[in-house]
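Engineer: Need coordinates for the following:
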Amino acid sequence: MTTITAFQSITLDGVMQGPGRAGEDTRNGFAHGGWAGGFADDVSMSFAAEGMAQPSSLLFGRRTYEDLLGYWTTLERPNPFTDVLVGRPKLVVTRSAGRRAAYPRTELLVGEAVETVGKRKADGGDGMTVLGSGELVRALHAARLIDTYVLQVHPIVLGSGTRLFAEGERADLRLERSVTTTTGVIIAQYAVR
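Structural biologist: Just a heads-up that it's a prediction; the model follows:
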């Protein structure tokens, strides 16, 4: 069976909304976009590069897929993130059967996330890594389809914004690895028990 890893940047109070840049995600009046800026260092880049070297498909919700690839493909190249995002196989969950993939190596999983991703997971193959895609992560978490969480916990409390975990059932996790960056970010890898 295929494993699913959720790779997420969050604040100390669990907010995952809009870490990359101002205006990235302003839903519900969120005004703190870009909060993760200034925290990257050699430690976090090395950890990310290690993850990018693993054979896995990238799994996205439609909105994150369009936003993330739309942003990174406009930046100057060479750029390791753009090359990985474009070159890696991508799976995009969408409820719209009429959608078309905007970027190469993309397969659309049309339907409800739990059903389409659950079937893909059961079919086997390389692992899947979810980047961002909060709504998707919360749905997969509730259905117990996520095997591993890699959380980059930033030393910030925002007080508002969409949180990674919604209210729901308890989930027990086992810490497998942790790294502290020079900027105070704790990168923690947890397996779901």
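Engineer: Please make it C-alpha for all contacts and neighbour counts, starting now.
Structural biologist: Will do.
Engineer: So which residues of this structure form helices?
Structural biologist: For the chain, applying DSSP state H gives helices covering 42-52, 62-72, 80-87, 113-123, 134-142.
Engineer: Could you say which one of those helices comes nearest to residue 189?
Structural biologist: Residue 189 lies closest to helix 42-52 among the helices of the chain, at 10.9 Å (C-alpha to C-alpha).
Engineer: for the closest one, which positions count as buried?
Structural biologist: 43, 44, 52 (16 or more other C-alpha atoms under 10 Å).
Engineer: structure for this one too, so we can compare:
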Amino acid sequence: MPTITTFLSTTLDGVVQAPGRPDEDRRGGFAHGGWAAGYADEVSMAFAGEGMARGGPLLLGRRTYEDLLGFWTTTPEPNPFTDVLVAAPKLVVSRSARTALGYPNSTLLAGEATSSVAALGDEVGDLTVLGSIELVTALEAAGLVDTHILSIHPIVLGSGRRLFTGTVRRDLRLQRSITTTTGVIIAVYGRI
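Structural biologist: Next comes the predicted model:
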């Protein structure tokens, strides 16, 4: 079984829905999309660069896969994220075996998320999950996540999809923390 690391942006009240753009995810009438705008700085970009330099396959839920690749492959200005996202091997979890994957280096894992991921052999390498809150919640509930990287933003929204709903207690150990110039705390938590 590969090592699984999640990477999520969250508010102080645990909201993880649509940090990037107003139209990113309006499910449930969510009106706060794009809440993470303006919080990026040199510190957070350097940390993101560390992760990109490690490489390795990405594990994504279908919805995040379509949104993330759809956005970054249509961004007009060259940026390092597009090249990394397109080049990286992508394992895409979907309940439907009919899901079409429209980007290179993509492999479908059809069926129930936890059993599909648990069936992966060590040969796939260490996996990084970007966003994909439904997938993260399922993997965490099944005890399959090794490390959580949380970008905790100094904002409270009061509504939206939250992190770790419906999971059981799990004690974690802080492995690393970084504070950015904009007040974001990047915290790396591992299993005990």
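Engineer: List the TM-score for the superposed pair.
Structural biologist: The TM-score (TM-score structural alignment, normalised by the length of structure 2) is 0.97; 192 aligned residues with a C-alpha RMSD of 1.0 Å.
Engineer: Let's have the helices of structure 1 in CSV, adding distance to residue 104 of structure 1.
Structural biologist: Shown next, in CSV, are the helices of structure 1 (distance: least, C-alpha to C-alpha, whole Å):
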stretch, distance to residue 104 of structure 1
helix 42-52, 18
helix 62-72, 11
helix 80-87, 7
helix 113-123, 20
helix 134-142, 21
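Engineer: most tightly surrounded among these?
Structural biologist: Each of these was scored by mean neighbour count; the highest is helix 134-142, a mean of 21, by mean count of other C-alpha atoms under 10 Å.
Engineer: mean shift of that helix relative to structure 2?
Structural biologist: Following the fit onto structure 2, the mean deviation recorded for helix 134-142 of structure 1 is 0.3 Å by mean C-alpha distance after the TM-score superposition for structure 1.
Engineer: which residues are contacting that helix?
Structural biologist: Defining contact as C-alpha atoms under 8 Å, 6 or more residues apart in numbering, one finds that helix 134-142 of structure 1 is touched by 6, 16-17, 60-61, 113-114, 130, 146, 163-166, 168-169.
Engineer: And the buried ones among the residues you listed, selectable in ChimeraX?
Structural biologist: Here is the ChimeraX command that selects the buried residues among those (16+ other C-alpha under 10 Å):
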select :6,16,17,60,61,113,114,130,146,163,164,165
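Engineer: which two in the contacts of helix 134-142 of structure 1 are spaced the farthest apart?
Structural biologist: Of all the pairs that the contacts of helix 134-142 of structure 1 form, the one spanning the most space (C-alpha to C-alpha) is 60 and 169, at 23.4 Å.
Engineer: returning to what we had before: so which of the contacts of helix 134-142 of structure 1 is the closest to residue 105 of structure 1?
Structural biologist: Nearest to residue 105 of structure 1 among the contacts of helix 134-142 of structure 1, with distances taken as C-alpha to C-alpha, is residue 60, at 13.1 Å.
Engineer: ok, now which ones touch the residue nearest to the closest one when sequence neighbours are not counted?
Structural biologist: Take residue 60 of structure 1 and drop its neighbours on the chain: the residue closest to it by C-alpha to C-alpha, 6 or more residues apart in numbering is residue 92, 4.9 Å away. Residues counted as contacts of residue 92 of structure 1 (C-alpha under 8 Å, 6+ apart) are 59, 60, 61, 62, 65, 106, 107, 108, 109.
Engineer: and if you look at residue 95 of structure 1?
Structural biologist: Contacts for residue 95 of structure 1 were tallied using C-alpha under 8 Å, 6+ apart; they are 110, 111, 112.
Engineer: Out of these, which end up buried?
Structural biologist: residue 110.
Engineer: conserved subset of the contacts of residue 95 of structure 1 in structure 2?
Structural biologist: Among the contacts of residue 95 of structure 1, the contacts conserved in structure 2 (both residues aligned by TM-score structural alignment, their matches' C-alpha atoms under 8 Å) are 110, 111, 112.
Engineer: what's the nearest residue to the most centrally placed residue in structure 1 if we skip its chain neighbours?
Structural biologist: By C-alpha atoms, centre = their mean, structure 1 has its centre lying nearest to residue 131, at 1.8 Å. Nearest non-adjacent residue to residue 131 of structure 1, counting by C-alpha to C-alpha, 6+ apart: residue 7, 5.4 Å away.
Engineer: what's the neighbour count on the one you found?
Structural biologist: Residue 7 of structure 1 is flanked by 20 other residues according to other C-alpha atoms under 10 Å.
Engineer: thinking it is in contact with residue 128, fair?
Structural biologist: No - if you go by C-alpha atoms under 8 Å, residue 7 of structure 1 and residue 128 don't touch, sitting 10.3 Å apart.
Engineer: The closest residue to residue 9 of structure 2 other than its chain neighbours: how many residues sit nearby?
Structural biologist: Nearest residue to residue 9 of structure 2, sequence neighbours excluded (C-alpha to C-alpha, 6+ apart): residue 151, at 4.6 Å. By other C-alpha under 10 Å, the residues close to residue 151 of structure 2 number 24.
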